[in-house]
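A.B. asks: this one's structure only:
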């Protein structure tokens, strides 16, 4: 559960991004002369929507497991077994120590149970161990138990305790807690006071390389909220940082900014590349935008067949764009046939 985020219902409508299946009828931004001045209006406040906790986290590997998450030392035998994928062994080694009050072992047992690694998945039992370790100040357990308290499926829902635990984990340096605590602060106070309180937590999480937080900070600088002066150049750099981590919303926004010349020089070729990367990753809005780039020849040679193919992919996913529907109707029978064939081979 290391990649868990706040559940959807805990977020403000103001910070939700559009779902992939939402209709996108806004035309692409057009290249404009660089006058040295930016007269475009700030985009609406759009902070990233954290993933739900319903999907299981990826299995751990020796490269991405940090023993500090469990309050353990690298030489710890249970942690070592966990790192090597010997989950049942890790569970058996940690359980005895957990029962004797070791908070690192309690956290490890909870992690294994919550994900069903080598043992039957038991989120309710995991919650008990997370709670015990959280009481002893393990930031990872404080964060995970806070999520469970907000969710209310495996323990009684308690937003007040969740707030306190999330804050404690954030102050201790857990970057996911920092991001989610910032979201909670904005939820409590959607005004500038809430943003001002949240900014320091977003900043700390962004400094660790968390893409969600980098994107959040890009929107804060793009809109000049939370005590920050609007700074399009800084916002664009943050978008680029998140985009390089395959954060698809940042890739789409960065591409739009590059087409407009916002926050830096116009770069149509790179804009096309970022849009294509997001589209190939399965972002439906990006698939539709990529279709328009091919149709209008922005950053790439015009290709009506590929434009149609990408729109067909987006439409199959539920996105409807009247402009692109009209475009499809205007194709020849041969072009339509080619587009369908290409669409069937696209990601």
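C.D. replies: Yes, it's here. Only a predicted model underlies this, so the values are computations on that prediction, with no experimental measurement involved.
A.B. asks: when you work out contacts or count neighbours from here on, use the C-alpha atoms and nothing else.
C.D. replies: Will do.
A.B. asks: so which residue is smack in the middle of the protein?
C.D. replies: Geometric centre of the chain, nearest residue: residue 212, 4.8 Å, by Cα atoms, centre = their mean.
A.B. asks: any idea where the helices of the stretch 1-150 of the chain begin and end?
C.D. replies: Across the stretch 1-150 of the chain, reading from the start of the chain, the helices by DSSP state H, counting those that start in this stretch fall at 77-83, 87-99, 103-115, 123-135, 139-151.
A.B. asks: take those helices and write them to CSV, including mean neighbour count and distance to residue 197.
C.D. replies: Listed next are these as CSV, based on neighbours: other Cα atoms under 10 Å; distance: least, Cα to Cα, whole Å:
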stretch, mean neighbour count, distance to residue 197
helix 77-83, 21, 36
helix 87-99, 19, 37
helix 103-115, 26, 30
helix 123-135, 22, 24
helix 139-151, 27, 19
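A.B. asks: which one, of those, ends up nearest to residue 315?
C.D. replies: Checking these against residue 315 by Cα to Cα gives helix 139-151 as the closest, at 33.4 Å.
A.B. asks: report the inter-axis angle for the closest one versus helix 103-115.
C.D. replies: With axes from the mean of the first three to the mean of the last three Cα atoms, to 10 degrees as the criterion, the two stretches helix 139-151 and helix 103-115 enclose an angle of 40 degrees.
A.B. asks: okay, pairing it with this:
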């Protein structure tokens, strides 16, 4: 999902902000192409298409980029990613790095005709060699995963490093991840913490979470429970379940924040609703004990059951609940689970409404 959203975002901007080396059919930009750009920015999409199309058909790379954006985003025309990809491919063939990147995104994530990971990797490589930061990061990801060709963690780290040095938050995060576990490069916890910090300070939620873990444990960075909780919160507020669960634990244990059962239950609930099994088990325990929420055996059994489905089993809690679970409670929970399995709303209680 991140890739498709990123692609859609850049599709809007790329035609109008060329930042990389590219080959143009002509050195002087036609006045009506400038007008097409202005029309696009003002959401006069049909006018933008009418003005840009003649130049695109004559081989003007930026005009081809504009048509690619219009078709892919469905602006002023029925959305057609295949047609969008065709126009991007024409601009990419001229060496336009933005087009090479966007064409690669559609090949890898857009489900266009004739798409393949091999073609996407080639297109990202062409753009990456021209210094296109997002392409360098995408290429690194494909190399790290072995998509579109052989897996090569060392080369992945090289491309991440290239983009990270120029401030790309995603590249900083992925390089830090490799360094933290010693993949593609020798393990270096201090450098991983530095890179996670750079990425997190740009708002990268996963980097904030990973940095929080390092601060919590004192791995590669001075141990600091207060700073760890702050990083967990930054990621939790962006909706990252693991960070929400960690922030819940911080409130439960009073680590880096003042102990607060209500806040602990709130963050466990946020993570539990997003499928975090550890948080589901913690929330089940809160309901059984009545800590931070109103005591509710039905809710405790429901969240415990969901946690078990996720591979987390608390036998102590299970045995403690057992004497209080009536046939009616079991039947009620079974019905709620059936609704969840069927994809119907069941509104499981979180105690955080």
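C.D. replies: Looks like it arrived, so ask away. As the structure is a prediction and not an experimental result, all values here were calculated from the model.
A.B. asks: quick one, which of the helices of the stretch 1-150 of structure 1 gets closest to residue 317 of structure 1.
C.D. replies: Between residue 317 of structure 1 and the helices of the stretch 1-150 of structure 1, the shortest gap by Cα to Cα is with helix 139-151, which sits at 28.9 Å.
A.B. asks: helices or strands next to the following helix or strand past that closest one in the packing?
C.D. replies: Once helix 139-151 of structure 1 ends, the next helix or strand along the chain (criterion: DSSP states H and E) is helix 159-171. Using 3 or more Cα pairs under 8 Å, 6 or more residues apart in numbering; DSSP states H and E as the contact criterion, the secondary-structure elements in contact with helix 159-171 of structure 1 are helix 139-151, helix 175-188.
A.B. asks: apart from its neighbours in sequence, what residue is nearest the counterpart of residue 131 of structure 1 in structure 2?
C.D. replies: Structural alignment places residue 131 of structure 1 opposite residue 125 in structure 2 (criterion: TM-score structural alignment). Using Cα to Cα, 6 or more residues apart in numbering and skipping residues adjacent in sequence, the residue nearest residue 125 of structure 2 is residue 139, 6.4 Å away.
A.B. asks: residue 295 of structure 2 now?
C.D. replies: Across the structure, with Cα to Cα, 6+ apart as the measure, the residue nearest residue 295 of structure 2 apart from its sequence neighbours is residue 287 (4.9 Å).
A.B. asks: what's the one you found aligned with over in structure 1?
C.D. replies: Aligned partner of residue 287 of structure 2 by TM-score structural alignment: residue 294.
A.B. asks: I'd like the distance between residue 67 of structure 1 and residue 218 of structure 1.
C.D. replies: Plainly put, residue 67 of structure 1 is 31 Å away from residue 218 of structure 1 if you go by Cα to Cα, to the nearest Å.
A.B. asks: comparing those two, which residue is more hemmed in?
C.D. replies: A count of neighbours by other Cα atoms under 10 Å puts residue 218 above the other of residue 67 of structure 1 and residue 218, at 28 against 18.
A.B. asks: now do the contacts for that one.
C.D. replies: Residues touching residue 218 of structure 1, when contacts are defined by Cα atoms under 8 Å, 6 or more residues apart in numbering, comprise 234-239.
A.B. asks: circling back: the residue nearest to residue 295 of structure 2: which element?
C.D. replies: With elements taken from DSSP H and E, the one containing residue 287 of structure 2 is helix 277-289.
A.B. asks: buried residues of that helix, list them for me.
C.D. replies: 277-289 (16 or more other Cα atoms under 10 Å).
A.B. asks: what residues of stretch 294-301 of structure 2 count as buried?
C.D. replies: Within stretch 294-301 of structure 2, the residues that qualify as buried by neighbour count (16+ other Cα under 10 Å) are 295-301.
A.B. asks: sorry, back to before: map the residue nearest to residue 125 of structure 2 across to structure 1 for me.
C.D. replies: Under the alignment (TM-score structural alignment), residue 139 of structure 2 pairs with residue 145 in structure 1.
A.B. asks: what about its match, distance to residue 181 of structure 1?
C.D. replies: According to Cα to Cα, residue 145 of structure 1 and residue 181 of structure 1 sit 13 Å apart.
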